[in-house]
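Visitor: Take a look and give me a structure for this.
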Amino acid sequence: MRKPLLATMLLFGLLSGLPAQDFILQGCYWSCPEDAPGSLPDSATLEFWVDHLTVQSPEFTHAGFTAIWLPNLTAQAPQQVKKLIQNLNRQGLTVIAEVDLRQDSLGTLSEQGTALNDALGVASFSITDRAHFPAEAFAADFKALLERGIEPKFIIRGSPDFDRSGQQVRWMRNTLKALGEKALPKPRIYDYQLREALRKACSDTTYDVRRVYRSSIRDTSALSGYNIVTLANHPAYKNQNAQPADYDNPIEEPLLAYAYLLTNNQIGLPSVFYGDYFGGDSELVEYAEKKPLRAHIDQLMAIHRQFIFNSTLVEYLNATDSGKRSAYYSGDSTRALVFQLEGNSTPAGLQSRTQGARDVLVAINFGSDTLSLRQEVNTSNIKAGDYFTDVTAQSLSQKAMLLPFDSLDAEPSAVAVRVPPRSYAVWVQGRAQKITPSRVQLTANPYPDYIELNWEVAYERKVLGYQVERSVNDGPFEQIGQLPPLANENESASFLFLDKDIFQGEDLRYRIKLIDKEGRFEFSPVAQTTPVQRDLKFELIEAPEQHSCTFKMKSNYSGQGQLVIYDANGDPVFEQPQTITKGDNITRVDLSRLDKGIYYLRFHAEERALWSTKVVRL
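Guide: The predicted structure is shown next:
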């Protein structure tokens, strides 16, 4: 029996899903948290970072980031910083400045916020606050900021002791009460307790990762995800208290933490640390030997935008108190997170209303063994014959069919999935392709004689060139052409390529290989097509009057044909080459040299007769 999607789930309301199309990038560039507020490096170092972030900004936007946290911004920032903020704004990135309220001498939120807004145009703030700062006083200060005409898109509050005692939740409830339920914009708090659970899940092999379900602010307090920002790492996590393996240590391998934060849209607005994103390319000393997580994070954000954004419900399928059954063939139940998101109101779900819902399954394996299990799922949106497709291409079960959980079940209600050690996968209900984030977007437009390839490039920084690759009838991809960049650097570019070496009936797949000046490359998503069938339509528009007749031929291609006139005995008496052009072709046939009688006009092309009509020479 199918049950409604209710148990161990979080409900925002039928149409209210968390606006998680926003993603925050936060990092430490020209200064560090232990430096004095507002301190800046020497001018050469500052100029390097300003230029570096300006060049990278199109990449941030293309990946899906909508906001960027910058450290130690002050109203006295030099001109280079002001120019950087302007460039980031032009790329559609909201700049978030840090505001320190721990010392009265630094000024209130409204005072510091107004100064930052007047000097730099910044109107979003991440606040480092005293743990016991009264909520009513903060609400009054926030209202004063709004009265000055400054409406922050983001205003996020944190406390220096990382909220180990849970005081932030009480503070937030009191703040919302003081502001009023209808007050906009809504303030947010960092979810430090979820971050600590994820730190343990990633670093402690004895930790039961299912405790993550019961650790987030949203799960434990029912505080709306609209008021929460989630995080894995942050510049402040540097083991500043010199205590090993505690709350302010960085997560050394945070990929699985991000897999959870970027797929569970109910728990809060995700943030990503710059050092984790770029790894050794971040230019941060402590990340020099780290592998970048950029490709994984870009893919997860793309999956989120298409299949998860606006999902209103999540069910923790393998939680200890879940009513859903799990059977583990390998791997450890204490080292896996398996959950399901409804897909009715997501962008993909709304696009496939006639084909059914697009629920999402996520499995994250924190264990050192392959996770292989049969998991009962919620079948509210699922029917017999349904299946799930892995859009990450990281699982060992690309297609997960709906099947009975055991031999006693009359109806299918479970899926079998396999995930490698220390990995994750995301399955989407129904047919789906692997999500391949790329700055190259390719379209293939078919014609009878050629395929027109068009691709858009979001930005051309460091691009050396583009290779056009084609696969015929599921064969290997082979290069068929190449084009140089337009050298637009941080601007978009458009390209056109015609593939004329094609044959009717071929199944063609294309992709663009972008090669950069450092020898790296990325592929566009694959575009699949087949040549359009050649089509000729004929119409006799003027029957013979005395010595001629006229017919119209409409074609969807250009080529050559042959007009042949036969007598009543079937013998050819006249032949004439005919050029075929796209569109309407009007042909007048001279019959003056023929004797009176019955004749047949036939048009030959592509080695066969395509049209025949009878005419009478009067």
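
Visitor: use CA for all of it now, contacts and neighbours both
Guide: Fine.

Visitor: Tell me if Asp118 really is in a strand.
Guide: No: counting by DSSP: H, G, I helix; E, B strand; the rest coil, Asp118 falls outside a strand, being helix.

Visitor: pretty sure Gly92 is touching Thr61, no?
Guide: Yes: taking contacts as Cα atoms under 8 Å, Gly92 lies within contact range of Thr61: 6.9 Å.

Visitor: Could you list every helix and strand that the helix or strand containing Asp141 packs against?
Guide: In this structure, Asp141 is located in helix 135-147 according to DSSP states H and E. With contacts defined as 3 or more Cα pairs under 8 Å, 6 or more residues apart in numbering; DSSP states H and E, helix 135-147 has these neighbours: helix 109-120, helix 167-179.

Visitor: now it against helix 109-120, angle please.
Guide: Computed by axes from the mean of the first three to the mean of the last three Cα atoms, to 10 degrees, the angle separating helix 135-147 from helix 109-120 equals 30 degrees.

Visitor: how far does the helix or strand just after helix 135-147 sit from the chain's center?
Guide: Counting by DSSP H and E, the element after helix 135-147 in chain order, helix or strand, is strand 155-158. Taking Cα atoms, centre = their mean, to the nearest Å, one finds strand 155-158 lying 26 Å from the centre of the chain it belongs to.

Visitor: Grab the most central residue of the chain for me.
Guide: Taking Cα atoms, centre = their mean, the centroid of the chain lies closest to Ala302, which sits 1.2 Å from it.

Visitor: structure for this one too, so we can compare:
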Amino acid sequence: MKKLLLLYAIVCVSFLGKAQQVFMQGWYWDYPKTANGFSWADTLRLKAPSLATAGFTHIWFPPHAVASFGTNSNGYDPKDLFIGNQTTGLGTRAALNNMLSTMSAQGIAPVADLIYNHRDGGAAEINPVVKAYITNFYTAAKEPYPSDRFFCALPVGGTTGNGAGDYFFKLSSKTGDNRFNGKGYKLYMQTSLVGFGGLPAQNEAEPNGGGDCGQGNNTITLGRDMLGTIETTTGCNTDEFKLTLANGQFNPAGDTIFIYMNNTNGYADHRFYGIYSTARATDIVNELLYMTYTNYNNMASGRGQMNYEFFKPNSTNASTTFLNGDWDSFLFFYDYDQFQKRTQDTLIDWTKWNYDELGVRGIRMDAVKHFTPQFVGRMLDSMYKYNKIPSLVVGEWYDANPVVLKNWVNDVKTNMSAAAQAAIQPKVFDFTLREQLRQASDNAGFDVRNVFTGSLRDNQGMSGFNVVTFANNHDFRDASGFSSLIRNNNDLAYAYLLTNNQIGVPTIFYPDYYGYPAPSGGLYSYHPTNLPALKTKIDSLIYILKTYINGSPSIDYLNRFSTPYTSQYISGSANKSLIYQLRGSAANGNRDIIVAINYGTTRLQVNHQINTNGGAITQGVQFFDILGNSAFPFQQVDALNRVYIDLPPKSYSVWSQNSLILPVSLLSFNGVSANNKVNLQWNVNNEINVEKYEVERSLNGTSFSAIGQVTSINSNNYSYGFVDAALPKAAALYYRLKIIDKDNSFKYSEIIKVQFNVATFEVNIYPNPTATNNIAINIETTNTTALKITVVNNVGQQVISKAWKVTPGTTNFPVDVSTLAKGTYNVVVDDGKQRITKPLVKQ
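Guide: This is a model prediction of the structure:
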């Protein structure tokens, strides 16, 4: 019974519990982006079948709105919410659609990372409300409006009355608050005719308070940075800058002096309180315009239109906006005003579009501390009203305070109807428990029993239906402390999360499952280098959760603080052990489950009393070691109602009362090409009621067809083989197994790829999408060959055809697309051995 039978856990669907959700965060911070030639959407699509087989029910994929920072962005800077046919860091729109449809086909609910708190990358527009906030309504009790989110414009030329001459710009702190004293800033001005000149920055010379202070001033030059410092503790506390605008430096028919006042070491509240024009002999500061990048009325998707009225502050709240702390400070980009109905309506419409258009079935909400739970409640009410029921909704509040996390869930539910609450359970990530698990793994002096009291369920009495648990995620990128990844024995954290069904929906972090990329070229510098991939262990734990633990109605922490259960530690200690018992249920044949996790550096040997469930468990009852990690294959209850636990350091195991439920395990699946054939082989363990294995093949890893089948012999250990001799022409082929039970239920294996030694070429199109009449098709190849290039429209008609010869290296071929109407086309490149198809969008 040693190392018993669960490894790799590819299990027929008839054995999987359907009620237990298991959640994967399917990405990490530096995941490969399309800007660097990758398609993460394809990565997740190809892994979806094996993840479904392992028991995952939900996959959280990266933010997919078009980002203001381009296709190398993680997407937390959303610009165009509705995507259209645009490419994001995740992949093309076609790749996104394929990923989502594949997940859904595999029974996995795609979970979108939706950013409801801010937006970025709009066009510039005049914003009179920001001007009013900065110049009139801002006080020392509020936070300054971030200087990198606005700029100023002074109209000159035309009918403005402002032309050549001297202008004196008077700048100071609005409040004179000492917290801004000594803050640096960068002042820059230009016109349409004079831009950045490449000159080194000037440094402000003090004192320069100008005429208001009986002092001189500094001369500022168009197109050159001026570096200054805010004063709030000296007499005048003013900086004055003289700009001499000469003829030839602006368009006399109408122009603008654009003015930027960015901070260099933290936001401050400086602004211009005066602009004196010598030509007009008056102060013209009221003519200064304030501008923000908040015009979203011309997005490529044609949807999600917004202007400054959708953000904070706006005309309904300029005087009452309180930019302060976590709630309303502008930490990132432009902050939505979710109290505005028009903002609510647009964001709710976007959520419904994700559900209907993309097939998203779960929602992960970023940074919920930065917007009102009232909006979340109303959004979920609206989803319910229109029968769009997400199966998982979770908010991220980056805080380990359990009261704060609980209150957020309660506040959301308060703003939901009773019917919506019954259909949709809002959840929150349990940062409190996560911190306890990090301390248990990384802090040698930590008493790990704090884990028992550290969850939202055990600390605050929350229902696990309102909690998502996790060990690591993309936000943990520091070397140590609260914001660090768990750096040692993260498998022990997952052992707890996946064997305790009371504390919430468990989340698995992609690198914990598949392995962390090694630090390289500045990337992944925060990644641990000592953590192995946990796929095998996690697959086994998921199987245990679904087969043995799902449905358990209660848990008893046997070695908790102030435990009523006696123990005799022969080796190891209580403060480095987690020992607990889950009550059996009808779902698992009424078998109680015992779990032990040894965080210690020494062998754990303990006789520990258990819960006899009112005498139902008596002397002589046996608990069998499911994982085989213990020194013995089973425990037996003694006369003192104790069981003996014997575990190595830094390990865990799970024991089932009376008997085991055996799975079918696919231990390996591989393929090798030789002599124009592909030899497939797979090894299995513990087949029970398996009817047959259908072998399926694909040219693209998405569309599969059956090419043969092998009958199961239902063995404890067997190796199967299949030969694919009728190979189509391709550079690579994809294979998977359809594992079919005798009751006709089935499950898919992972997808494997078999590469052939044929000449290959790569194709790229520039620009794409294109609004021009000419594109370039870039061909990179390793041999000399003739290519046929065709452009096909969306009904399959060939609209352009070319024949070219290429030699080793990279060749660019120009193509005239002026005759093509706006729309989506496919560019097909064929050398007679392989064919590559790339989408082309004509705008």
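
Visitor: ok so, going back, state the helix or strand in which the residue nearest to the centre of the first structure lies.
Guide: helix 294-303.

Visitor: for that helix, which positions count as buried?
Guide: Arg294, His296, Ile297, Asp298, Gln299, Leu300, Met301, Ala302, Ile303 (16 or more other Cα atoms under 10 Å).

Visitor: ok, the third one touching Tyr277?
Guide: Yes: proximity of Ile297 of the first structure to Tyr277 meets the contact threshold set by Cα under 8 Å, at 7.3 Å.

Visitor: roughly how far apart are the aligned partner of Trp655 of the second structure in the first structure and Val314 of the first structure?
Guide: Under the alignment (TM-score structural alignment), Trp655 of the second structure pairs with Trp427 in the first structure. Counting by Cα to Cα, to the nearest Å, the gap from Trp427 of the first structure to Val314 of the first structure is 14 Å.

Visitor: Looking at those two, which has the bigger crowd around it?
Guide: Trp427 (29 against 25; other Cα atoms under 10 Å).

Visitor: before we move on, what SS does the more buried one have?
Guide: Reduced to three states by three-state DSSP, Trp427 of the first structure is strand.

Visitor: That one - nearest residue in space that isn't next to it in sequence?
Guide: The shortest distance from Trp427 of the first structure to any non-neighbouring residue, by Cα to Cα, 6 or more residues apart in numbering, is to Asp390 (4.1 Å).

Visitor: what about the residue mapped onto that neighbour from the second structure, distance to Tyr644 of the second structure?
Guide: Mapped onto the second structure by TM-score structural alignment, Asp390 of the first structure lines up with Asp625. Asp625 of the second structure is 12 Å from Tyr644 of the second structure, where distance means Cα to Cα.

Visitor: Which neighbours do these two have in common?
Guide: The contact sets of Asp625 of the second structure and Tyr644 overlap at Gln635 (Cα atoms under 8 Å, 6 or more residues apart in numbering).

Visitor: Now do stretch 776-786 of the second structure: distance to the chain's middle.
Guide: On Cα atoms, centre = their mean, the centre of stretch 776-786 of the second structure falls 36 Å from the chain's centre.

Visitor: Trace it over to the first structure and give me the residue numbers.
Guide: Counting by TM-score structural alignment, stretch 776-786 of the second structure sits on no residues of the first structure.

Visitor: State the distance from Asp345 of the second structure to Tyr116 of the second structure.
Guide: Counting by Cα to Cα, the gap from Asp345 of the second structure to Tyr116 of the second structure is 12 Å.
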